[in-house]
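Undergrad: Pasting the sequence and the predicted coordinates here, then a few questions.
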Amino acid sequence: MTSVAILQAESAARRPSPRRFVMCRPDHFDVTYSINPWMNPDEPVDRCLAIEQWETLRATYEEYGHKVDVVPGLPGLPDMVFAANGGLIVGERAMSARFTHPERAAEGPAYHRRFAELGLAGVVGAEELNEGEGDFLLVGDRLLAGMGFRCSLAAHEEVSRHFALPVVSLELVDPRFYHLDTVLLPLDSRTVAYYPPAFSRAARAILADLYPDAILATDADAAVLGLNGVCDGFNVFLSSSATELSEALRARGYNPVGIEMSELLKAGGSVKCCTLEIH
C-alpha cells in the first residue's frame, strides 16, 4: 500500500472519543503585567468578551460530547484561565505546576488542591520549573516536552520518573512560542501538527523522524496560535483565525471546529491554553 493510500485509509477511520477537561472561567482575566511577548498592559482588555469566548469554547466541548470540570478562578490571578498550565494528569497520577514567573506562582497550589478534589491518588507538586501541559504534551505512549524558555531537562526527568513515561525533549527557539503547546498540536498517537521555525535544528530533526507525516503549519497560522488546539481523534478545536491549518486538517480527514479566541490571545493563550486534559 502506498503512503497516499495509507493516509486515505487512516483519514476514513478517524473517530472522536469522549474526553474530560479541566477549565477555569476567566472571571478575573486581565493583562496587568507582561511575562510574554503577547502581553501589553497598555492594551485594553474586554473581560466580558473573554468570558463570552470562553463560554463558547466550553459549550462547544460539551456539544461534542466531552465533559468539563470547572475550577473557580481566584482574584489576583488573571492568567488562571489558562488551565493547561496548571499541571499534568495521566491515569491516576498528577503533577501540579511550578511557575517560572512570580506573578503566576499561586496558580500551582490552587490547581494542586483541585487535583486532590478530583480524587486522583498520585498527586505531587513539581519541584522543578514546569508549566504543565504548556510544556508537556502526551502523544501516544510518550510525552513531548518543550525546553528553552519555561522548562528544563531537570523538569523533563522529574516528569518522566513520576509518570513512568518516556519524555522527548524539544528545544524552542522563538520567544513568541515559549510553551510547546503554542507550536505543536497532537492529533492522534502517531500524528501531530507543528510549526518548524519555532524549534531548534536538532528538535526539527527529532520531529521529522518521529512524525514523518506531520502537518506543518504556516507562519500565518502560528501568528494566531492556531496550533494551540485540542483534538479528540476527529474533531480539532482551534482558533477560527487559523484558516490554512483548518484546510490542511480537513484534507487529512479531520473536522476543524473554529473558535474565536481573540480576547484571550492578548495574554498569549488560545483553545489549548484554556484546556487541561485528564488523560
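TA: Thanks, I have the structure now.

Undergrad: contacts and neighbour counts: CA atoms only from here.
TA: OK.

Undergrad: Would you mind finding the longest helix in this structure?
TA: Among the elements of the chain assigned as helix by DSSP state H, the one spanning the most residues is helix 47-63.

Undergrad: Please name every helix or strand in contact with that helix.
TA: Packed against helix 47-63, as judged by 3 or more CA pairs under 8 Å, 6 or more residues apart in numbering; DSSP states H and E, are the following elements: strand 67-71, strand 255-259.

Undergrad: Nearest to residue 79 among those strands would be which one?
TA: strand 67-71 (12.8 Å; CA to CA).

Undergrad: So which residues of the protein form helices?
TA: Assigned by DSSP H, the helices in the chain fall at 3-12, 47-63, 107-117, 153-163, 201-210, 219-223, 243-251.

Undergrad: quick one, which of those is nearest to residue 195?
TA: Using CA to CA as the measure, helix 219-223 is the one of the helices of the chain that comes nearest residue 195, at 6.8 Å.

Undergrad: so which of the helices and strands packed on helix 47-63 is the most packed in?
TA: Among those, judged by mean count of other CA atoms under 10 Å, the one packed with the most neighbours on average is strand 255-259 (a mean of 20).

Undergrad: got another, please set it beside the one above:
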Amino acid sequence: MRTARNRHYLMCRPTYFDVVYSINPWMDPAKPVDTALAVTQWEQLRRVYEDLGHTVELIDPVDGLPDMVFAANGATVIDGRALVAKFRDAERVAEAPAYRDWLHTHGFADPRTAEVVNEGEGDYLLVGDLLLAGTGFRSDPRSHAEAQEFFGRPVISLTLVDPDYYHLDTALAVLDDETIAYYPPAFSPGSQAVLRRLFPEAVIATDADARVFGLNATSDGLNVVLPQGATDLAAQLRTRGFAPVGVDLSELLKAGGSVKCCTLELRSGS
C-alpha cells in the first residue's frame, strides 16, 4: 500500500510569463504566447495540490522575469536549509535574489547563494538520503561538491546529453524514497549504468512520454501529478500502485517547463 505525505510547496504565478528569448530548444520567441491561458493552467495545478492536501505558498512574480514561474529553479531546500540558485543565463540571474529574499523572510535562516552555477531543483532531486544532481547543460559539475558539503548528503552526479532535456527534472522524476522514473536516452552511458545500479526497479519512460515532459512531475508517494499527455507513463504508474493526476500545462511548455518546474519543495528539518 502506498501512502501520500503532505508536501510544502512554493510557487510563482505566471503573471508576466512570455517567451521573449531562447535559452533552451523549446523556446521560440516567434511563436505567440497566451499569458492568460498560462495563468489559468497554472491555477489548475495549484488547485490540484491544495485538493491533495498540500500546502502551497506563493512568491510574488517580478515584471521582466518571465521565467520566474519556474520556481523549482530558484533553490534547493532540504532539512530546513536553502541553497539558492546561481543561474547560467543572464536573463534569469535576477530571479535568485528574489527567491533568496523570500526564503530569508519565511523562516529559512541564512539561505546561501551557490558559488558556481546551480539551477536549484531543476538539477537537484532528493531520493531518500541521496541527492541526484544533473549536469551537462546548466548546473556546473563543481556545484555537486558544493551541494554535498552544504547538505551533508551523498550526491550522485548524472550527465545529461540531449539538449531537449537540459535539466535533470525534465528527464527524471522522483516517485518515492526508493523509486524513480526516467528517460534513459537523456543520459550519458555511464549515468544510465549508475541509474540502473541504484534503481533497478525504476519506471522507464517512452519517447512519447518524454516529449510531452511527462517526467517533469511531482509525487507525494502516492499521487503523481504529471502532464496529461503522458498516457503511457500514467498507465505504468497505475500498475505500480501510484495514482496519476494529469494536468494541462501546454502553454508553459513553450518555455520548456511543466509541473515540476513550477514547484519548489520546501523541506523542513528531519
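TA: Yep, it's here. The model shown is predicted, which means the values in this text are computed figures rather than measured ones.

Undergrad: about what we covered before: possible to save the helices and strands packed on helix 47-63 of structure 1 as TSV with distance to residue 222 of structure 1?
TA: Compiled in TSV, the helices and strands packed on helix 47-63 of structure 1 are given as follows (distance: least, CA to CA, whole Å):
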stretch	distance to residue 222 of structure 1
strand 67-71	27
strand 255-259	15
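
Undergrad: nearest to residue 10 of structure 1, of those?
TA: When the helices and strands packed on helix 47-63 of structure 1 are compared by CA to CA, strand 255-259 sits nearest residue 10 of structure 1, at 13.7 Å.

Undergrad: Tell me the residues of structure 2 aligned with that closest one.
TA: For strand 255-259 of structure 1, the aligned range in structure 2 is residues 243-247, judged by TM-score structural alignment.

Undergrad: and if you look at stretch 130-141 of structure 1?
TA: Stretch 130-141 of structure 1 corresponds to residues 118-129 in structure 2, going by TM-score structural alignment.

Undergrad: Would you pull up how far the matching stretch lies from the middle of the chain?
TA: 8 Å (CA atoms, centre = their mean, to the nearest Å).

Undergrad: in the superposed pair, what's the mean gap between the longest helix of structure 1 and structure 2?
TA: On superposition with structure 2, the mean distance recorded for helix 47-63 of structure 1 (mean CA distance after the TM-score superposition for structure 1) is 0.3 Å.

Undergrad: Read off where that helix ends up in structure 2.
TA: The counterpart of helix 47-63 of structure 1 in structure 2, counting by TM-score structural alignment, spans residues 35-51.

Undergrad: What residues of the matching stretch count as buried?
TA: Buried residues in stretch 35-51 of structure 2, counted by 16 or more other CA atoms under 10 Å: 35, 38, 39, 40, 41, 42, 45, 46, 48, 49.

Undergrad: Over to stretch 198-217 of structure 1?
TA: Residues of stretch 198-217 of structure 1 classed as buried by neighbour count (16+ other CA under 10 Å): 198, 199, 200, 203, 204, 207, 214, 215, 217.

Undergrad: Then stretch 143-162 of structure 1?
TA: Buried positions in stretch 143-162 of structure 1, judged by neighbour count with 16+ other CA under 10 Å: 143-153, 155-156, 158-160.

Undergrad: now do the same end-to-end measure for it.
TA: Between the start and the finish of stretch 143-162 of structure 1 there is a gap of 12 Å, counting by CA to CA, to the nearest Å.

Undergrad: Report the distance from it to the chain centre.
TA: Between the mean C-alpha point of stretch 143-162 of structure 1 and the mean C-alpha point of its chain there is a distance of 15 Å (CA atoms, centre = their mean).

Undergrad: ditto for stretch 253-268 of structure 2
TA: On the basis of CA atoms, centre = their mean, stretch 253-268 of structure 2 sits 4 Å off its chain's mean C-alpha point.

Undergrad: same question, stretch 204-219 of structure 1
TA: In terms of CA atoms, centre = their mean, the gap separating the centre of stretch 204-219 of structure 1 from the centre of its chain is 17 Å.

Undergrad: which one is the counterpart of residue 180 of structure 1 in structure 2 nearest to, not counting chain neighbours?
TA: Using TM-score structural alignment, the partner of residue 180 of structure 1 in structure 2 is residue 168. Using CA to CA, 6 or more residues apart in numbering and skipping the chain neighbours, the partner closest in space to residue 168 of structure 2 is residue 123 (4.6 Å).

Undergrad: and the one you found, how many neighbours?
TA: Applying the criterion other CA atoms under 10 Å, we find 28 residues in the vicinity of residue 123 of structure 2.

Undergrad: where does the nearest residue in space to residue 35 of structure 2 that is not next to it in sequence sit relative to residue 111 of structure 2, distance-wise?
TA: Here the nearest residue to residue 35 of structure 2 in space, its sequence neighbours aside, is residue 17; by CA to CA, 6+ apart that works out to 5.8 Å. When distances are taken as CA to CA, residue 17 of structure 2 and residue 111 of structure 2 turn out to be 26 Å apart.

Undergrad: ok, residue 174 of structure 1 - contacts?
TA: Contacts for residue 174 of structure 1 (CA atoms under 8 Å, 6 or more residues apart in numbering) come out as 197, 198, 199.

Undergrad: Take those residues and lay them out in CSV including distance to residue 24 of structure 1.
TA: Supplementary listing: the contacts of residue 174 of structure 1 in CSV, determined by distance: CA to CA, whole Å:
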residue, distance to residue 24 of structure 1
197, 31
198, 28
199, 29
